[in-house]
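> pasting a predicted model and its sequence here:
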Amino acid sequence: MKIRKPTEENRAKVYALLRRAFPRGEYESCLVQAFHEHGTPIHEWVCIHTGRVIAYIAFSNAYHGDAVCGLHLGPMAVMHEFRKQGIGSELLRFALRQEPIKNQPLFVLGEPRFFKRFGFEPCKAPICPFDKNNAHFLSLRNDAAGNFMVGYEAEFRSAGKPPLLKGRR
């Protein structure tokens, strides 16, 4: 298994992986495709195994008003047949060591039990517009002062309505 930046040639594989990993809709696939089509700066990596894209992770800018205040982690996905083998954890650990990521405040809307293993903590501020009460919104290296609504790249809105996390109201 190799971790590397995705290429133009394997973008279709990334989109297909995201569609299979998130079967309730195509939001994540449309989001990443919109990032690519619009030239939105993101940091992304794939895991390649026997010529197949088996895992993917991306980070995009987080905003406090017009100022970048960190990075949003997501989407992150692993092919079903490769889950529970530590591949997602390995990919996340790899990404967290990379230069554009390792010193930035990070935000993620995800499963707290998983992300807490990597140092993410429940986030009181900023407020996530997609998560009532910030129940699934976590951060790492976050020293945000004061309450504000964290901003996302425009593609998060143009890709459609984000799916609700299981258990969210």
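Sure, I can see it.

> for the rest of this, base every contact and every neighbour count on C-alpha atoms.
Fine.

> quick one: residues contacting the residue sitting nearest the centre point of the chain.
With distances taken as C-alpha atoms, centre = their mean, Gly74 lies nearest the centre of the chain, 0.8 Å away. Contacts of Gly74 were listed using C-alpha atoms under 8 Å, 6 or more residues apart in numbering, and they are 57-60, 108-109.

> mind listing which of these are in strands?
Those of these mapping onto strands are 57-60, 108-109, per DSSP state E.

> for Gly70, which non-adjacent residue is closest in space?
Excluding its sequence neighbours, the residue lying closest to Gly70 (C-alpha to C-alpha, 6 or more residues apart in numbering) is Pro105, at 4.6 Å.

> also this one, for the comparison:
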Amino acid sequence: MKIRKVTEEFRPKVYALLRSAFPGSNYESDLIEALHSNGKPVQEWVCIHTNKVIAYIAFTNAYHGSGVCGLHLAPMAVAPDFQRQGVGSELLRFALRQEPIKKQPLYVLGKPGFYKRFGFEPCIQPVCPFDKNNAHFLSLRNTATDSFTIGYEPEFQKVAKPSKNQGKKRH
């Protein structure tokens, strides 16, 4: 298994992976395709196994007003045949060590039990507009103390409505 930065040649494979990892939802694949089409900054990697993209992780800018205040981890996906084998954990550990990621405040909307293993903690501030009471909103290296609603790239709102499981890693 190899981890690679996403290049244009991998993009169709990433979109296909996202559709298979999130059955019944095109939100995640439409989101990443829109971010790519609109030239938005995305820090992203894939796991390759026998020339097949088996896992994907992306980070996009998080906003406090118009200023960048960190990065959102979303989405993260593992091909159904490779789930529950540590592939997603390995990819996340790799991403957390990368230069553009390792010093930034990070935010994720997902399963607390999974993300807490990597140092993420429940997030009180800022408030996530997609998660009532921040029940599944976690952060890493977050020092925010003032109350604000964290911003996302507009593509998060513009693509189809998120499925119930949007932002949650499937196991």
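Done, it's in. From a predicted model like this one, the values you see are computed outputs, not experimental measurements.

> TM-score for the pair, please.
With the length set by TM-score structural alignment, normalised by the length of the first structure, the two chains reach a TM-score of 0.96; 166 aligned residues with a C-alpha RMSD of 1.0 Å.

> and Gly74 of the first structure, what helix or strand is that in?
Per DSSP states H and E, Gly74 of the first structure falls inside strand 67-78.

> how about Trp45 of the second structure, secondary structure?
strand (DSSP: H, G, I helix; E, B strand; the rest coil).

> for Gln104 of the second structure, see how far away it is.
Counting by C-alpha to C-alpha, to the nearest Å, the separation of Trp45 of the second structure from Gln104 of the second structure is 17 Å.

> which one's more surrounded, these two?
A side-by-side neighbour count of Trp45 of the second structure and Gln104, using other C-alpha atoms under 10 Å, places Trp45 first with 24 against 16.

> identify the residue spatially nearest to the more buried one, adjacent ones excluded.
Leaving out its chain neighbours, the residue that sits closest to Trp45 of the second structure by C-alpha to C-alpha, 6+ apart is Lys5, at 4.4 Å.

> what about the strands in the second structure?
Here the second structure has its strands, by DSSP E, at 2-5, 42-49, 52-64, 67-78, 106-109, 121-122, 137-140.

> mind putting those into JSON lines with distance to Lys158 of the second structure?
Shown next, in JSON lines, are the strands of the second structure (distance: least, C-alpha to C-alpha, whole Å):
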{"stretch": "strand 2-5", "distance to Lys158 of the second structure": "26"}
{"stretch": "strand 42-49", "distance to Lys158 of the second structure": "17"}
{"stretch": "strand 52-64", "distance to Lys158 of the second structure": "15"}
{"stretch": "strand 67-78", "distance to Lys158 of the second structure": "15"}
{"stretch": "strand 106-109", "distance to Lys158 of the second structure": "18"}
{"stretch": "strand 121-122", "distance to Lys158 of the second structure": "27"}
{"stretch": "strand 137-140", "distance to Lys158 of the second structure": "21"}
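
> contact partners for the nearest residue in space to Asn10 of the first structure that is not next to it in sequence?
Once flanking residues are discounted, Asn10 of the first structure sits nearest to Val53: 7.5 Å by C-alpha to C-alpha, 6+ apart. Neighbour list for Val53 of the first structure: 10, 13-14, 17, 46-47 [criterion: C-alpha under 8 Å, 6+ apart].

> for Ile3 of the first structure, same thing?
By C-alpha under 8 Å, 6+ apart, Ile3 of the first structure lies in contact with 45-48, 91.

> picking that back up, looking at the ones in strands among the contacts of Gly74 of the first structure, which is nearest Pro41 of the first structure?
Minimum distance to Pro41 of the first structure across those is 6.9 Å, recorded for Ser60 (C-alpha to C-alpha).

> translate that closest one into the numbering of the second structure.
Using TM-score structural alignment, the equivalent of Ser60 of the first structure in the second structure is Thr60.

> all good on my end, thank you.
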